[in-house]
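*Asks:* Take this sequence and fold it.
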Amino acid sequence: MDTLTIRKHSIFLKWWWFFSLLIITTIGLFIFDIHNILWANDKTKLSFLILSIFYVMTVHCGYESWLLSRWVNGEIDEVKNINGRHESGWFASDVLLTMGLIGTVAGFILMLAGAFIGINIADVSSVQQALANMAVGMSTALYTTLTGLISSTLLKFQYFRLQQDLERYLDDKRTTD
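*Replies:* Purely as a prediction, here's the structure:
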């Protein structure tokens, strides 16, 4: 591929570079069995919903990058609602963050709901059982928070770069017109 072609499609290729790193990272996480650890420790399974939305919106961002790249290169004449097309990505990134926080609250509820009912402080095994029950809720809270924060940040990064490329192109177009 020559440098002209690379420069011509740089908007899409920047996204493709990010997506390739994301796929490599995902494969690495599967190799280290992180998905099973997440499945076992997140009792709400919100982390998997968060990740599903993240991957769908990442592909959506790729489609938007491809469209913008084609428009910038004159391969298509117009992109409908060009200024508002990326709002769904920004909204989804906020939803991911919110879902992570909902998982945090759900985890704390799991942690504290009934943790101290019937506990006998004099009995060591009773206290150990209460702490074990609390650990389940705490792991749910922490895993969903971490998943929501990371996926939201990565999605915002993608849409921020896409928005910057759009604004740069529109500014260049205004100065040349």
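*Asks:* from here on, contacts and neighbour counts on C-alpha atoms
*Replies:* Noted.
*Asks:* how about residue 83, secondary structure?
*Replies:* Taking DSSP: H, G, I helix; E, B strand; the rest coil as the rule, one finds residue 83 in the coil state.
*Asks:* I meant residue 168, not that one.
*Replies:* Per three-state DSSP, the local secondary structure of residue 168 is helix.
*Asks:* tally of neighbours for it?
*Replies:* Look at residue 168: counted by other Cα atoms under 10 Å, it has 12 neighbours.
*Asks:* Okay, helices next: where are they in the protein?
*Replies:* In order along the chain, the chain carries the following helices (DSSP state H): 3-8, 10-31, 34-41, 46-72, 87-112, 124-176.
*Asks:* for comparison, sequence B:
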Amino acid sequence: MEHSTPYKIFLLWLLLSSLMLSGVFIVWDIGILRAILQQDITRISTIILFVFFGACVHCAWRSFYLARQALMLAYLQDELVKEGSAVQLLSLFPRGSCLAQEYLVGLYQGRDAQDKVLLSEIMAESLRGTHQVGWFIAGIVIKLGLLGTVVGFVLMLSSVSGLDKLDITDIKQLMQQMTQGMGVAMNTTLVGLISSMALGVQYLLLDRCADRLVVDGVNLGQAFMSVSFDERSGTL
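*Replies:* Reported below is the predicted structural model:
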């Protein structure tokens, strides 16, 4: 496992979020985002943005957590190579703080191959299980955008419900109401799609990093069991 850069996972997320934040500032500065929020009388776009930034905070916490797990896993690998002892790896960190160490403890106490598979599945679920909440939020965001689309079309169609009673002086007001409804539909859809894609990129990065940690943890477990078997058999 390459671990020359501490907190590499968190730094990757920080770079990605910096690019997205720069994009938000640009569209705000040129007035596009402000116009979208002002034209959306339903405030659905504002809700989408609040949900989006809340999910980004969750991504920040998960990336930092995965970075910490990667550092502890790298330390366990280094100690196994330097010390060549398996038992001392089981108490390097406080219980429950390092998932890789908990995996090694389970392997050391396990009895058969089924236990090893179950332990690896538990480690994988612990590393990426909460990401399912993020993917759910990404789906909610795009559904909120589609809800805004429906509401916008309802507003637009309701403005023409009394078309047979209008005279020429009401045409201007009618067009303004229709434009407002169409603006709500298009703006909420745009904000929802972009927010969903941005969250998808972040959680995809977290999932890939978590998968890599699982692979490295399983590889460490194989090396650990080999050394542990030699220690138990008295060959070392």
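*Asks:* Let me see the TM-score of these two.
*Replies:* Here the TM-score for the pair of chains, by TM-score structural alignment, normalised by the length of the first structure, is 0.87; 172 aligned residues with a Cα RMSD of 2.1 Å.
*Asks:* out of the helices of the first structure, which comes closest to residue 118 of the first structure?
*Replies:* helix 124-176 (8.5 Å; Cα to Cα).
*Asks:* coming back round to it: is it possible to get CSV of the helices of the first structure that adds distance to residue 118 of the first structure?
*Replies:* Converted to CSV, the helices of the first structure look like this (distance: least, Cα to Cα, whole Å):
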stretch, distance to residue 118 of the first structure
helix 3-8, 67
helix 10-31, 40
helix 34-41, 25
helix 46-72, 30
helix 87-112, 13
helix 124-176, 8
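*Asks:* who wins for proximity to residue 80 of the first structure among the ones you listed?
*Replies:* Short answer: helix 46-72, nearest of these by Cα to Cα, at 10.5 Å.
*Asks:* how about residue 29 of the first structure, what's its partner in the second structure?
*Replies:* The equivalent of residue 29 of the first structure in the second structure is residue 27 (alignment by TM-score structural alignment).
*Asks:* Pull the number of nearby residues for the residue lying closest to its match once chain neighbours are set aside.
*Replies:* In space, and not counting its chain neighbours, residue 27 of the second structure is closest to residue 33: 5.6 Å by Cα to Cα, 6 or more residues apart in numbering. By the criterion of other Cα under 10 Å, residue 33 of the second structure has 18 neighbours.
*Asks:* And residue 33 of the second structure, how close does it get to residue 117 of the second structure?
*Replies:* 49 Å (Cα to Cα, to the nearest Å).
*Asks:* And for the nearest residue to residue 116 of the first structure once chain neighbours are set aside, the neighbour number?
*Replies:* Excluding its sequence neighbours, the residue lying closest to residue 116 of the first structure (Cα to Cα, 6+ apart) is residue 130, at 6.7 Å. Using other Cα under 10 Å, residue 130 of the first structure has 20 other residues around it.
*Asks:* list the contacts for the alignment partner in the second structure of residue 111 of the first structure?
*Replies:* Matched by TM-score structural alignment, residue 111 of the first structure corresponds to residue 156 in the second structure. When contacts are counted by Cα atoms under 8 Å, 6 or more residues apart in numbering, residue 156 of the second structure touches 177-182.
*Asks:* quick one: contacts for the one residue sitting closest to the centre of the first structure?
*Replies:* Closest to where the C-alpha atoms of the first structure average out (Cα atoms, centre = their mean) is residue 151, at 2.2 Å. The neighbourhood of residue 151 of the first structure, defined by Cα under 8 Å, 6+ apart, consists of 50-51, 54, 93, 96-97.
*Asks:* Many thanks, I have nothing further to ask.
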